[in-house]
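> fold the stuff below for me.
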Amino acid sequence: MAGTVARVTEITARSDTSFEDAIRVGLNRASATVRNITGAWVKEQKVEVSDGNIVAWQVDLQVTFVLDD
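You can find the predicted model right below:
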């Protein structure tokens, strides 16, 4: 019986630009280490505030990748 098995791992990424950039930073870094990434789920979003201004955007991602045979 043929099938596919995937694994999910959680990572956190930060950006000083936006949530979208934080996602891109996280996935680019994960893909340097992990093969066969098929998707990601944004589990949580956070901002860091200093003097009333947003200074950093952070995302917690659950990254899915297919295991090699």
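> going forward, measure contacts and count neighbours with C-alpha atoms only.
Will do.
> now stretch 14-28: buried residues?
Neighbour-count burial for stretch 14-28, counted by 16 or more other Cα atoms under 10 Å, picks out 14-15, 18-19, 21-23, 26-27.
> one more sequence to fold, the one below, so I can look at both together:
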Amino acid sequence: MSEHVYKSLELTGSSKVSSDDAIKTAIEKASKTIRDIRWFHVSEVRGHVDGGKVAYWQVTLKIGFTLED
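Model prediction:
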């Protein structure tokens, strides 16, 4: 097994549906330009309230991906 070196980036995804959807949106968008994403870590969840209801979610997360040899 080879040893891996990872790089991490911070992203913020948003969604009108849920916090989970905001995470999926951020990862799917990032995976279009970043190869070998291996993990994520949620660092903050917040949202916007409009008329007493959650209007949208924002989730800040770090993603980790392996560096190429």
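> ok, Val5 of structure 2 to Phe65 of structure 2 distance?
8 Å (Cα to Cα, to the nearest Å).
> looking at those two, which has the bigger crowd around it?
Phe65 (19 against 11; other Cα atoms under 10 Å).
> now which residue in structure 1 aligns to that one?
By TM-score structural alignment, Phe65 of structure 2 lines up with Phe65 in structure 1.
> in contact with that match, which residues?
If you count contacts by Cα atoms under 8 Å, 6 or more residues apart in numbering, Phe65 of structure 1 has them with 6-8, 34-39.
> reformat these as TSV; add neighbour count, distance to Asp69 of structure 1 and secondary structure.
Putting the contacts of Phe65 of structure 1 into TSV (neighbours: other Cα atoms under 10 Å; distance: Cα to Cα, whole Å; DSSP: H, G, I helix; E, B strand; the rest coil) gives the following:
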residue	neighbour count	distance to Asp69 of structure 1	secondary structure
Ala6	12	11	strand
Arg7	11	13	strand
Val8	15	17	strand
Val34	15	15	coil
Arg35	12	12	coil
Asn36	12	12	coil
Ile37	17	15	strand
Thr38	10	16	strand
Gly39	13	19	strand
